[in-house]
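A predicted structure for the sequence below; I have some questions about it.
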Amino acid sequence: MSADLRTAEKFLQAEGRLLERRLFEVLFRDGPPQGVVDVLRGYRNADGGFGHGLEPDKRCPASLPVDVEVAFQALAAIGSRELLGPACDYLTGVSTGGAVPLAFPVIEGYPRAAHWTGWTYEPGVNPTAGLAGLLHRLDFPHPWRDAATEYLWETIESGKLSDETHGLNEVLTFLAYVPDRDRASRAAPAVLARITTSPLFQTMPKPGEYGLTPLTVAPLADSPWRNLLDEAQLDAHLEQLAADQQEDGGWPVPWEPPSQASLLEWRGIVTLQAVRTLTSYGKM
């Protein structure tokens, strides 16, 4: 089964927010990358961080590390280093020993999904590893990146990593792009093994159920950890991903966002990711 690119594009045009529409233009229609940067400027705050629900599960305007990570993901997708310096300065100001939390209690004054509670205020590998990994991917040096890298290596190699599945997946992002490739290659199999044995990991598709999958680990065909995954499992998830396209051209969201606006924003995000994944693997 194959999904349809044109109906996915129509869904994004009708329901997606401007960021995903601009990213689609750059990635699939040779659009100008500057358009993505211009959209991200609208989510910036005076402290250099990003907020305003850039990650749509909380509608808080204040800068949050998780929103900075979403901005870094968009910049990495287009290969731009704009806006990174002030954002890293912001991360320096909210870090503890190089680590940052996902969010802060300020989110409690705004609508948010039920899972955004106190656990998100603890500094840790989620999102520190993802942020540092993306900075390495973009080859952007900064003192915060260095402090975060030191914290992450110490956490990974000392056996202090928790079993929290999303955090482990963030660690794989760090290991995918950190310059010390021998060190990263030695560490990655054990991290991946902990992900794939988690109850949250779906070795085979469970339609409509939230979880991490082989496509979370290797969202693109050239993902560095693809060779550590079972190809049959990857193929099964690719078939399911293609089958999950809805009649309106978009993909569903298997969790409960805090509002209808948030739901549509998330559908745009997961639709763009589905298109990127399926196109990369030659399934669209």
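All right, it came through fine.

rest of the way, CA atoms for contacts and neighbours
Noted.

where's residue 144 relative to residue 218, distance?
Taking CA to CA, to the nearest Å as the measure, residue 144 falls 27 Å from residue 218.

Please apply the same query to residue 48.
Taking CA to CA as the measure, residue 48 falls 31 Å from residue 218.

How about residue 158?
Using CA to CA, residue 158 is found at 26 Å from residue 218.

Of these two, give the one with the bigger neighbour count.
Comparing residue 158 with residue 218 by neighbour count (other CA atoms under 10 Å), the higher total belongs to residue 218, at 19 against 9.

pretty sure that one is touching residue 224, no?
Yes - using CA atoms under 8 Å, residue 218 is in contact with residue 224, at 7.4 Å.

sec struct for the residue lying closest to residue 65 once chain neighbours are set aside, please.
In space, not counting the residues next to it along the chain, residue 65 is nearest to residue 102; the distance is 5.3 Å by CA to CA, 6 or more residues apart in numbering. Using DSSP: H, G, I helix; E, B strand; the rest coil, the secondary structure recorded for residue 102 is coil.

doesn't residue 64 make contact with residue 102?
Yes - distance between residue 102 and residue 64: 6.7 Å, which falls inside the contact criterion (CA under 8 Å).

So for these two, which sits in the more crowded spot?
For residue 102 and residue 64, the more surrounded residue by other CA under 10 Å is residue 64, and the numbers stand at 26 against 21.

got a list of what the more buried one touches?
Shown here is residue 64, whose contacts under the criterion CA atoms under 8 Å, 6 or more residues apart in numbering are 49, 50, 51, 102, 103, 104.

Could you single out the nearest of these to residue 28?
Nearest to residue 28 out of these is residue 50 (CA to CA; 25.8 Å).

tell me the contacts of the closest one?
Residues touching residue 50, when contacts are defined by CA under 8 Å, 6+ apart, comprise 43, 44, 62, 63, 64, 65, 67, 68, 71, 87.

Quick check: helices, which of the residues you listed are part of them?
Secondary structure defined by DSSP state H assigns 65, 67, 68, 71, 87 of these to helices.

As JSON lines, the residues you listed with neighbour count would be great.
Compiled in JSON lines, the ones in helices among the contacts of residue 50 are given as follows (neighbours: other CA atoms under 10 Å):
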{"residue": "65", "neighbour count": "26"}
{"residue": "67", "neighbour count": "25"}
{"residue": "68", "neighbour count": "27"}
{"residue": "71", "neighbour count": "28"}
{"residue": "87", "neighbour count": "23"}
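
then this one, side by side with the first:
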Amino acid sequence: MLTGNQYQQIRSWIYRNARPLDMARWNYHFEGGTADDVIRILESFQNKDGGFGHALEADCWNPNSSPLQTWWAIQFLKEIGLRDSSHPMIKSIMKYLASGDGMAKGRWQFSVPSNNDYPRAPWWSYSEADENPGYNPSAALAGFMIKNGEKGSDEFKIGFDIAGEAVEIFLNRNESTEMHELRCFIELYEYLVELDMNSVVDIEAFRKRLIDQVNCTIEKDISKWAAEYCCKPSHLFRKPDSIFFKGNEKLMEEELRFITDSLSDEGSWAVTWEWGDYEREFAVSRRWWQANIGIQNLVLLRDFGRLKY
């Protein structure tokens, strides 16, 4: 259980270091702030084409729109419970995703060429390999398009076609799925279940395959969690009612304990990766990530009944 004193340490750290977006998220979760406050600040990261950039994902300082930065915006909208398909921000995101910008071979790209013009982590550098994209973030974005597009519309068809292809490939591939791509398949599954699309894909087979992949992907060697960027349970599920919680109860218990034990004296958590280049910019991004990690950790502890404040 995180104590009240520890909560106050984290709160003070957030107040000193968080950028306005994360401050609004903090207020939304813990201090009576509104979803509109988050949306108002999130708008400053959105471009005229409807996509998002401007280091919304803190490891890439490209101001131009990209599918991955836009995926991050969708995560924040989900976090604050915005589900209205007619909302102007959702409609503009749909317009961007349907435009074909940031797509190659019928999928949204993980990285875009203009990333190379700005400070970034090495994994955000664009190369020719990005012209043959996988399903990070395409699987999740396809689900978003189906959820928010009118049946028969171009947006709905784009999402529907990508989703169908994604599920078929996922069910028939022999190799394991990388954890970020797996998270996108989980999001697609959740959209399809919400929309009751059992007749479109084999939801039961999809569910069983996802459970198998989640169980294989979570890093079970707890000693690696502090030193490496690896897949902890919360990377793939964050609620006790998740279909992935059963069988992983002890690992989630270990993660909740790990979160409490690894809190620094100043009220923050360490970032377990580095860029290698752009040291000055990464020093800024590190703080942004710490704020995000702090909010995510407290929400996780709260949802599992481990937070007093």
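Arrived safely, thanks for sending. Since we're looking at a predicted model, the values are computed, not measured.

Tell me who's in contact with residue 35 of structure 1.
Residues in contact with residue 35 of structure 1, defined by CA under 8 Å, 6+ apart, are residue 22.

Mind jotting down where the helices sit in structure 2?
In structure 2, the segments counted as helices under DSSP H are 4-17, 20-30, 35-42, 67-79, 88-98, 138-148, 154-172, 179-194, 203-217, 249-261, 279-303.

Residue 270 of structure 2 is nearest to which of those?
Sorting the helices of structure 2 by CA to CA, the top spot, which is the nearest, belongs to helix 279-303 at 6.8 Å.

Which elements pack onto the closest one?
Contact analysis of helix 279-303 of structure 2 by 3 or more CA pairs under 8 Å, 6 or more residues apart in numbering; DSSP states H and E lists helix 4-17, helix 20-30 as its packing neighbours.

Please repeat the previous calculation with a cut-off of 7 Å.
Under the contact criterion of 3 or more CA pairs under 7 Å, 6 or more residues apart in numbering; DSSP states H and E, helix 279-303 of structure 2 touches helix 20-30.

Read off where the helix it packs on ends up in structure 1.
Helix 20-30 of structure 2 corresponds to residues 18-28 in structure 1, going by TM-score structural alignment.

Can you give me the buried ones in that stretch?
Applying a neighbour-count criterion of 16 or more other CA atoms under 10 Å, one finds 18, 19, 20, 21, 22, 23, 24, 25, 26 buried in stretch 18-28 of structure 1.

mean shift of that stretch relative to structure 2?
The superposed stretch 18-28 of structure 1 is, by mean CA distance after the TM-score superposition for structure 1, a mean 1.3 Å from where its aligned residues fall in structure 2.

got the contact list for that stretch?
12, 13, 31, 32, 33, 35, 36, 39, 268, 269, 272 (CA atoms under 7 Å, 6 or more residues apart in numbering).

my read: the fifth one touches residue 78, true?
Yes - at 6.1 Å, residue 33 of structure 1 counts as touching residue 78 under the criterion of CA atoms under 7 Å.

Which residues are in contact with each of these two?
Common neighbours of residue 33 of structure 1 and residue 78 (criterion: CA under 7 Å, 6+ apart): none identified.

Can you tell me the closest non-neighbouring residue to residue 293 of structure 2?
The shortest distance from residue 293 of structure 2 to any residue other than its chain neighbours is 7.0 Å, reached at residue 269 (CA to CA, 6+ apart).

residues contacting that neighbour?
Listed by CA under 7 Å, 6+ apart, the contact partners of residue 269 of structure 2 are 262, 263, 290, 294.

for the third one, what are its contacts?
Meaning residue 290 of structure 2. When contacts are counted by CA under 7 Å, 6+ apart, residue 290 of structure 2 is found next to 268, 269, 270, 271.

Residue in structure 1 paired with it?
Here residue 290 of structure 2 is matched to residue 267 in structure 1, going by TM-score structural alignment.

Also the second one?
Alignment note (TM-score structural alignment): residue 263 of structure 2 maps to residue 245 of structure 1.

How many residues are close by its match?
Close neighbours of residue 245 of structure 1, defined as other CA under 10 Å, add up to 20.

Repeat that for residue 144 of structure 1.
Burial measure for residue 144 of structure 1: 20 neighbouring residues, criterion other CA under 10 Å.

again, but for residue 42 of structure 1
Burial of residue 42 of structure 1 is recorded as 12 neighbouring residues (other CA under 10 Å).

Alignment lookup: it to structure 2.
With the correspondence set by TM-score structural alignment, residue 42 of structure 1 lines up against residue 44 in structure 2.

Quick one: residues contacting that match.
For residue 44 of structure 2, no contacting residues are found, by CA under 7 Å, 6+ apart.

now it: how far from residue 21 of structure 2?
In terms of CA to CA, residue 44 of structure 2 sits 9 Å off from residue 21 of structure 2.

One more: residue 247 of structure 2?
Taking CA to CA as the criterion, residue 247 of structure 2 is separated from residue 21 of structure 2 by 35 Å.

swap in residue 158 of structure 2?
When distance is defined by CA to CA, residue 158 of structure 2 is 31 Å away from residue 21 of structure 2.

next one: residue 78 of structure 2
Residue 78 of structure 2 sits at a distance of 15 Å from residue 21 of structure 2 (criterion: CA to CA).

ok, now residue 305 of structure 2?
Plainly put, residue 305 of structure 2 is 26 Å away from residue 21 of structure 2 if you go by CA to CA.

What of residue 275 of structure 2?
Noted for residue 275 of structure 2: a distance of 23 Å to residue 21 of structure 2, by CA to CA.

just to revisit the earlier point, what is the nearest of the contacts of residue 64 of structure 1 to residue 210 of structure 1?
Using CA to CA, the shortest approach to residue 210 of structure 1 within those belongs to residue 102, at 20.0 Å.

which one in structure 2 is aligned with that closest one?
Looking across to structure 2 (by TM-score structural alignment), residue 102 of structure 1 lines up with residue 110.

Could you do residue 223 of structure 1 as well?
Alignment of residue 223 of structure 1 against structure 2 is given by TM-score structural alignment, with residue 242 as its counterpart.
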